[in-house]
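Asker: Fold the stuff below for me.
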Amino acid sequence: MSNKILAALIPIMLAVIIWFIPVPEGLAPKAWHMFAIFAATIVAILTQPLPSGAVMLIALCVSIFTGTLTDKQALSGFASGTVWLIFCAYILSLGFVTSGLGKRIAYKMLSLFGGSSLGIAYSLGVSDLIMAPAMPSVTARSGGIIFPIAKSINDVLDSYPGESGKKIGDFLIMVCYQFTPITGAMFLTGMAANPLVGDLAKKNFGLDITWTGWFIAAVVPMLICFVIMPLLAYKILNPSLKRTPEAKVMGKRSYAELGPMSVAEKKVFGGFFLALAGWGTSLITGFSATSVGLALAAYLFATNAVSWKDLLKDHAAWDTVIWFGAIIALAGGLSELGFIKWMTAILGNAMQGVGAIETFVVLGLLYIYLHYLFATATGHVAALYAPFVATAIAVGAPPMMAAICFGIFSNLMWSTTEYGGGPGPIYFAQGYFDRLRFYKINFVLVSVNVLIVFTIGLAWWKLLGLY
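Answerer: Sure thing, here's the model as predicted:
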């Protein structure tokens, strides 16, 4: 039996088994059937018999033709502002890449702070941080811009996989990989699944997570993670090359070769600044993050900073529209049909007798480390975010705090493995780490980030009045 056939049979068999299991007490048949379709869809995303977008369209058709969802319900996700917010952010990220502005930022940081191995790490981390609000695709941001520069630095310093990797290569590959979930967690537009978190929080709990609200809640614990993670990685990996004047020279040379900022770069930078201003003042202006995103896209097209033809070639952007529209509709179906409420009651009963904050911590740890079973952050969020947050709220955790915290965890979790997020295969494939060593170091770094969230984060949220 070929791998493709097996990959298709596994989710189909799962759907059939769940579908025909007697419906649990307290749950409507349609809700149970919706769960069967949803569970099979998530498994199909993992086994990949077809590209994810195709899997999603098939799932929507199954939900319609089995009478589980109406046409309107199945297509409701494509009317979600979340889908179009993330699509607009992809348009801006395309501008960063095609104009060269992303590389300019990274080379500038390297020319300023690249004189030591830690300086290189932080310079690339700051570059990632600057681009994070505008580039929700962590694969494009980290894999497409940061990684090639890190690889070039390793080449210049003769630090390749194997023994020479101990000079700086091991360290640089690891920190660049671990920076992206930290920077992504800081912004509602920092990772593709973050707007999905906002959408699920709104539909399931009536919580309106604004761009500003997310940033204020996340900025303190994430900045501390941003500072501590490279220091810890430095301690663990102990790169033998401490001073790196060659990298600083490389940064200056590469930056000089770019010449003055082009007109296209200035236009993209202008759009980036206006978008940040719009998202940051949304509480004052009353414009939603999606409205600001649409205005940003209109500006980029009107000024020709981004070409529509280039956008048509950006498969990831269009795939996102299909993927997100479908997953939002399926997740919405679970909620509307009562499955999330039923599952929350089950989880809540299992956590009886445990304090609200203790339950919150236990659920948070489960949510993060269950990601070893997932190959995509979006699939994980779609499957587990709503029931886990609902359970935390049901046992007494403050709603907004729980909603944003699990949103932060939706970023931190994907760097535990090489398959948990888009940039992982790119970094791991370089050969600097065997799988066991890669997992061990990732586990330590992620766990320290989680500890910071549960200590500094909780203290910060107390100060903000979130609980």
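
Asker: Every contact and neighbour count from this point should use C-alpha atoms.
Answerer: Fine.

Asker: Against residue 258, how distant is residue 252?
Answerer: 10 Å (C-alpha to C-alpha, to the nearest Å).

Asker: the more surrounded of these two?
Answerer: Using other C-alpha atoms under 10 Å as the criterion, residue 252 and residue 258 rank with residue 252 on top: 18 against 14.

Asker: isn't that one right up against residue 113?
Answerer: No. Contact criterion C-alpha atoms under 8 Å: residue 252 and residue 113 do not qualify, at 10.5 Å.

Asker: Show residues contacting the strand or helix carrying residue 32.
Answerer: According to DSSP states H and E, residue 32 maps onto helix 29-47. Residues outside helix 29-47 that contact it (C-alpha atoms under 8 Å, 6 or more residues apart in numbering) are 7-8, 10-12, 14-16, 18-19, 23-24, 51-52, 55-56, 59, 62-63, 68, 330-331, 333-334, 337-339, 374-376, 379, 383.

Asker: Just the buried subset of those residues, please.
Answerer: Buried residues within those, counting neighbours by 16 or more other C-alpha atoms under 10 Å: 7-8, 11-12, 14-15, 18-19, 52, 55-56, 59, 62-63, 68, 330-331, 333-334, 337-339, 374-376, 379, 383.

Asker: Distance of the residue positioned nearest the centre of the chain relative to residue 216?
Answerer: Central residue of the chain (C-alpha atoms, centre = their mean): residue 191, 3.5 Å from the mean position. Computed with C-alpha to C-alpha, the distance linking residue 191 and residue 216 is 17 Å.

Asker: quick one more, to check against the first:
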Amino acid sequence: MRTTWKFLLPLAVTGLLALLPAPEGLPAHAWLYFALFAGVVVGLILEPLPGAVIGLIGVALAALLAPWVLFSPAQLATPGFRAPQEALKWGLAGFSNNTVWLIFSAFMFALGYEKTGLGRRIALLLVKAMGRRTLTLGYAVMLADLALAPFTPSNTARSGGTVYPVIRNLPLLYDSKPNDASARRIGSYLMWVAISSTCVTSTLFLTALAPNLLAAALIEKTAQVHISWGQWFIAAAPMGILLLALLPLLAYWLYPPEIKRNDQVPLWAAKELAALGPLTRDEKLLLALVIGALALWIFGAAWADPALVGILVIVLMLLLKVITWNDALGNKAAWNTFAWFATLVALADGLTRVGFVAWFGQWVAGHLGGFHAGTAMVVLVTVFYLAHYLFASSTAHTTALLPVMLAAGMGIPGIDLPVFALLLGTSLGLMGIITPYGTGPSPVYYGSGYLPSADYWRLGTIFGALFLLVLLGIGVPWIMMVA
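Answerer: Got it, this is the predicted structure:
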């Protein structure tokens, strides 16, 4: 009974909107499609069922009701037009989307990190080298996340599944215990550095956060702006590198640890590394493969599509037995995300197909007509960023708001659409810091016992405001120069 409302509310939202008359200038079928889309978004937020299931339900319903929600009367009256076949083609289009396959490939890379132990080894090497002082230990935590970020699109797997299991061992070496007054000795500092760092690395690389890749696909579908791996990195680099360089120090000032030095941490890391032994064959092979993939993503786009590069690396990982096919089949996160994002790409594309995006852009343009294009862009990016308080999923946020924000920008005369698209995309990782539920690993750190609720909200507000200022103050002029 306590969860029944989560099933009923998406249906109620869809039904209520469908009963309302279509706004002026919007075709009736486009309004009905938006009603269905809104119900899917509410379902993604509440999650009465897994996100992939909700996406499949949305696509299936839209395809089934295609004569009323997907196609206009003029399309239906076109000789030879076959609505069922066209609806099915639309519904399955997301599964052939290049970006969806790139997301899937990156999840398989993360599986390789986990199975070979390379991710844990990288984290331990940094702790051994930099763990003597608390401040440098903070930088080691940040660098561990940074080293894994380009190949791990799940920041939950990267930070919550790889970095956190390593650093949770460290506070106890300082007698810093969770849910205790001793938490502030060092544990609180390390946990905050870890979660804030992963939010920045999630922005720095296109492949460091799954919703980044979804955003790139939606941007291309909605605004016809293609964003490559290299373009994303160049756009995000100045603000991302600056924030990563400052984060451990800012946390050291704003949330200071009581202990500044401990010689035991490097010794513990050295023992753990000794237990691991030298680099294994599989670790060496994986390292070579991911470096090769990164090089091709940056420099080889003219010769090979990034998704194809990812698929080729998966093939090589399987042939070289770095992972097995059973490992791949057992990677539920990869298959779940593949199905989820494929349906979301199709559903968001439907907004453009039925004309809702174009209508919404014109509607917003009419209300922001008195604003300078640059001012309107900053306002829209700020609204998009702060709206994350309403979402517990970056994927749901991206699906719900990115297409309509793009439509709003497209309707404003003079706005630089590639710049606007990059600003929206590179904000997705940063906004995860503002709440204890803002991004995948947030609940892991929030539940660690080292970050009390009041501290988390206070620091989230401070760092969230800082991230937004950097995005607008550095990101806007820089991206305008390079986009």
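
Asker: re earlier: what about the contacts of helix 29-47 of the first structure, which are in helices?
Answerer: The helices, defined by DSSP state H, take in 7-8, 10-12, 14-16, 18-19, 52, 55-56, 59, 62-63, 330-331, 333-334, 339, 379 from those.

Asker: circling back: tell me the average deviation of the helix holding residue 32 of the first structure from the second structure after fitting.
Answerer: If you overlay the two and look at helix 29-47 of the first structure, the average distance to its match in the second structure is 1.3 Å (mean C-alpha distance after the TM-score superposition for the first structure).

Asker: Tell me the counterpart residues of that helix in the second structure, please.
Answerer: Residues 28-46 of the second structure are where helix 29-47 of the first structure aligns, with TM-score structural alignment as the criterion.

Asker: The matching stretch: how far from the chain's middle?
Answerer: Remark: stretch 28-46 of the second structure is offset 22 Å from the chain centroid, using C-alpha atoms, centre = their mean, to the nearest Å.

Asker: Also stretch 35-51 of the second structure?
Answerer: 18 Å.

Asker: what's the answer for stretch 290-308 of the first structure, then?
Answerer: Per C-alpha atoms, centre = their mean, the displacement of stretch 290-308 of the first structure from the mean C-alpha position of its chain is 23 Å.

Asker: Can you classify residue 311 of the first structure as helix, strand or coil?
Answerer: helix (DSSP: H, G, I helix; E, B strand; the rest coil).

Asker: Can you find the partner of it in the second structure?
Answerer: Mapped onto the second structure by TM-score structural alignment, residue 311 of the first structure lines up with residue 328.

Asker: Surely residue 304 of the second structure is in a helix?
Answerer: No. Using three-state DSSP, the assignment for residue 304 of the second structure is coil, not a helix.

Asker: hang on, the earlier thing: not counting sequence-adjacent ones, nearest residue to the match of residue 311 of the first structure?
Answerer: Excluding its sequence neighbours, the residue lying closest to residue 328 of the second structure (C-alpha to C-alpha, 6 or more residues apart in numbering) is residue 108, at 7.1 Å.

Asker: Map residue 413 of the first structure across to the second structure for me.
Answerer: Aligning on TM-score structural alignment places residue 413 of the first structure opposite residue 431 in the second structure.

Asker: residues contacting its match?
Answerer: Residue 431 of the second structure neighbours (C-alpha under 8 Å, 6+ apart): 199, 385, 386, 388, 438, 464, 467, 468.

Asker: Could I get the contacting residues of the third one?
Answerer: So that's residue 386 of the second structure. Residue 386 of the second structure makes contacts with residue 431, as judged by C-alpha under 8 Å, 6+ apart.

Asker: State the distance from it to residue 19 of the second structure.
Answerer: Applying C-alpha to C-alpha to residue 386 of the second structure and residue 19 of the second structure gives a distance of 30 Å.
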